[in-house]
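Engineer: Mind folding the following:
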Amino acid sequence: MSSGLHTLIRLHKWRLDEKRRALAELQALADKLAQDTARLEREILAEQEIARSSPEASFGYGNFAKQAIERRKRLAQSVAQVEHQIAEATEEMAEAFQELKRYELAQEGRDRREDAKRKTRENAALDEVALSGFTRRREH
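Structural biologist: Predicted coordinates for the structure are as follows:
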């Protein structure tokens, strides 16, 4: 029965590792989206500066601004979705960790009980050897 528990522990460790990898991927995606957002804001500031300094360039700024606003909106939606997915993945990882710990604690309990039984058997065997030695010495 103990080998079954070891198998469950290995399975749950694998599941926990998978959850951790998925969370790391989502966090990497969130970082990329944050970088994209920062880059867009820098582009907007640069275009605004160009539009202010050159009257000819200001004619194209309206189209750029519309596209930038749309990109900003899409990025914000993507960030919100990824943040939601990160929250869910974090919760799933915590649940997987708790489940793994339950099995590990169960195995530790079994190991302690088996160790106590082994020690009891060893002590009984040693007591018997000592008793038979004592009995032999008394008989001689």
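Engineer: all contacts plus neighbour counts: C-alpha atoms, from now on.
Structural biologist: Fine.
Engineer: Who are the packing partners of whichever strand or helix holds D111?
Structural biologist: Secondary structure from DSSP states H and E places D111 in helix 58-139. On a contact count with 3 or more Cα pairs under 8 Å, 6 or more residues apart in numbering; DSSP states H and E, helix 58-139 meets helix 2-53.
Engineer: Excluding residues flanking it in the chain, which one is nearest the residue nearest the centre of the chain?
Structural biologist: For the chain, the residue nearest the mean C-alpha position is R20 (3.0 Å; Cα atoms, centre = their mean). In this structure, R20 finds its nearest non-sequential neighbour in M93, 6.6 Å apart by Cα to Cα, 6 or more residues apart in numbering.
Engineer: Here is the second sequence; please produce its structure so I can put it next to the first one:
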Amino acid sequence: MKSRESIIRLKRFQVDDKRRQVSQIEAMIADFDRMAKELDDQILSEQERVGITDVAHFAYPTFAKAAMQRRDNLKASAEELHGQLERAQDELAEAVEELKKIELMEERDQEREREAADEAEQAELDEIAGRNHAFGN
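Structural biologist: This is a model prediction of the structure:
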């Protein structure tokens, strides 16, 4: 039983670790999306300031071009993170399933132990009752 308790603790730790990983990836994606949105806003603001929206125009602002590149890099990174997120979510689901299986085995073992203890107690009570009955009590 002690080894199973250790395994359960280990599996719970693994589940918690996978949950943390999923949360961290989700937070990074949200940060990248937020930063990309801010860059979009800055690009629009710069385009409005100079009055040029055509990226191919010779006087298109260098700042806006650089911001577009940073935005595109952030979006690409967020897309890569979506792949990592899917893998992390799959690993989390797998870890949760393993934990559930082990916990169910532990519950069944504990139920068997309780039933065996109840049966032993009932047998002892039956024996005492039988002795009392034999002595006329």
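Engineer: I'd like the TM-score for the two structures, please.
Structural biologist: Once the chains are laid over each other, their TM-score by TM-score structural alignment, normalised by the length of the second structure reads 0.90; 133 aligned residues with a Cα RMSD of 1.8 Å.
Engineer: what's the distance between L99 of the second structure and E127 of the second structure?
Structural biologist: 42 Å (Cα to Cα, to the nearest Å).
Engineer: more crowded one of the two?
Structural biologist: Between L99 of the second structure and E127, L99 has the larger neighbour count (other Cα atoms under 10 Å), namely 21 against 12.
Engineer: so how far is D72 of the second structure from the one in the second structure that sits across from E91 of the first structure in the alignment?
Structural biologist: Alignment note (TM-score structural alignment): E91 of the first structure maps to D90 of the second structure. D90 of the second structure sits at a distance of 28 Å from D72 of the second structure (criterion: Cα to Cα).
Engineer: and if you look at H133 of the second structure?
Structural biologist: Distance, H133 of the second structure to D72 of the second structure, by Cα to Cα: 89 Å.
Engineer: So which of these two has more stuff around it?
Structural biologist: Taking neighbours as other Cα under 10 Å, H133 of the second structure and D72 compare with D72 leading, 14 against 10.
Engineer: Without its sequence neighbours, what residue ends up closest to the more buried one?
Structural biologist: For D72 of the second structure, the spatially nearest residue (Cα to Cα, 6+ apart) is A36, at 7.7 Å.
Engineer: and the one you found, how many neighbours does it have?
Structural biologist: A36 of the second structure is flanked by 21 other residues according to other Cα under 10 Å.
Engineer: Distance check, it against I29 of the second structure.
Structural biologist: 10 Å.
Engineer: again, but for R4 of the second structure
Structural biologist: To I29 of the second structure, R4 of the second structure is 37 Å away according to Cα to Cα.
Engineer: Tell me which of those two has more neighbours.
Structural biologist: Taking other Cα under 10 Å, R4 of the second structure and I29 do not tie; I29 has more neighbours (21 against 13).
Engineer: Assess the claim that that one and A78 are in contact.
Structural biologist: Yes - assessed by Cα atoms under 8 Å, I29 of the second structure is found in contact with A78 at 5.2 Å.
Engineer: The second structure: which residue goes with H6 of the first structure?
Structural biologist: The alignment partner of H6 of the first structure in the second structure, by TM-score structural alignment, is E5.
Engineer: number of nearby residues for that match?
Structural biologist: Per other Cα under 10 Å, the neighbour tally for E5 of the second structure reads 13.
Engineer: picking up where we left off before, I figured the residue nearest to the centre of the first structure hits A94, correct?
Structural biologist: No - in this structure R20 of the first structure lies outside contact range of A94 using Cα under 8 Å: 9.7 Å.
Engineer: List the residues that contact R15 of the first structure.
Structural biologist: The contact partners of R15 of the first structure, by Cα atoms under 8 Å, 6 or more residues apart in numbering, come to A96.
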